[in-house]
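# Coordinates for the following, if possible.
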Amino acid sequence: MYKAIICVLACAFAGAIALVGKTCTSNSQCDPSECCQILNAFMVVSKRQAQDLSLFQNPTNGTCQKYRLEGENCGTFEKINGYCSCEPGTTCHMYEVPLASAVNARMIVAPRPGYQWVSKCEKPAPA
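Model (predicted):
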């Protein structure tokens, strides 16, 4: 009984992953609101790692995925790692905001007491 349930769930999961997006090799093969998301073989998690990306043979095929819209949460290293990140004309901006309540004791990186880091897709400020 359990084997049958596990088999059905595994098949459903594999099918869901296979239908994520159309296969692509460049942004021109996707809709205007999408990019060709080609994930790097090795994920960059620091600026120091971003310098040595040319040493690795990265995949050339990806899938069409939606851009993150203005005001949505984003990640600083998404674009470097091959994710779509913010829509054209916006950038991922990271800044501190005051906390409304007490700081969680299990917070790994506290920017300073009473504040937290927030990353959002925003249009660049005019110069």
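
# going forward, measure contacts and count neighbours with C-alpha atoms only.
Will do.

# any idea how far Val8 is from the residue lying closest to Met94 once chain neighbours are set aside?
With sequence-adjacent residues excluded and distances taken as C-alpha to C-alpha, 6 or more residues apart in numbering, Met94 is closest to Ser119, at 4.2 Å. Separation of Ser119 from Val8 (C-alpha to C-alpha, to the nearest Å): 38 Å.

# cool, and Tyr115?
Distance from Tyr115 to Val8, by C-alpha to C-alpha: 45 Å.

# Between the two, which is the more surrounded one?
Legend: neighbour count by other C-alpha atoms under 10 Å for Tyr115 and Val8, higher for Tyr115 (17 against 12).

# Please generate a structure for the following sequence too, so the two can be compared:
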Amino acid sequence: MSHPADLSPAQRQLRARRAVDELGPDRDEHTVVRVRCGRSHHVATVFDTPLGAVYVSSVGPHAHGHRDFVDEPHHASTHGTAYTDLLDGDPLTEDTVPAYCECGMHELSRAELRRAVDAHQRTIQLT
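Next comes the predicted model:
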């Protein structure tokens, strides 16, 4: 496997998406960090995969429902656009990653997410 520094952003995101897909239907068992907004909406998840930590979020308006996960429709009929990327990048990789919930857009820091993973912090609550 190529080091993240050797991959373009599109290649890195494709590999990350495939790594999460390979976790299968029980991927929640591989969750290391969940991110929630101040209203407890689900904003993003970091999964432990064979490639390393992978960040997953739905960007753009999407449905919410049971426990605020996007696969449970509630007030919207769309699912947004999935944004998936390796949490670690090269020194030129932008630190911020996009996220979205009913409250609006969020930008999360890869460095802060990495610190949460390293500290075994299960949930990040945004303010």
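
# Superposing both, give me the TM-score.
Here the TM-score for the pair of chains, by TM-score structural alignment, normalised by the length of structure 1, is 0.26; 63 aligned residues with a C-alpha RMSD of 5.1 Å.

# Would you double-check that the residue nearest to Met94 of structure 1 falls in a helix?
No: counting by DSSP: H, G, I helix; E, B strand; the rest coil, Ser119 of structure 1 is not part of a helix but strand.

# ok, it touching Val97?
No: Ser119 of structure 1 is not in contact with Val97 according to C-alpha atoms under 8 Å; the separation is 10.3 Å.

# In structure 2, what residue spans correspond to strands?
Remark: strands assigned in structure 2 by DSSP state E are 31-36, 42-49, 52-62, 79-86, 96-101, 104-109, 123-125.

# and the shortest one, which residues are buried?
Within strand 123-125 of structure 2, the residues that qualify as buried are Ile124, counting by 16 or more other C-alpha atoms under 10 Å.

# Show me what that strand is packed against.
Strand 123-125 of structure 2 is packed against strand 31-36, with contacts defined by 3 or more C-alpha pairs under 8 Å, 6 or more residues apart in numbering; DSSP states H and E.

# Give me the neighbour count for the closest residue in space to Pro98 of structure 2 that isn't next to it in sequence.
Distance criterion C-alpha to C-alpha, 6+ apart; nearest residue to Pro98 of structure 2, sequence neighbours excluded, is Glu107 at 4.9 Å. When neighbours are counted by other C-alpha under 10 Å, Glu107 of structure 2 registers 11.
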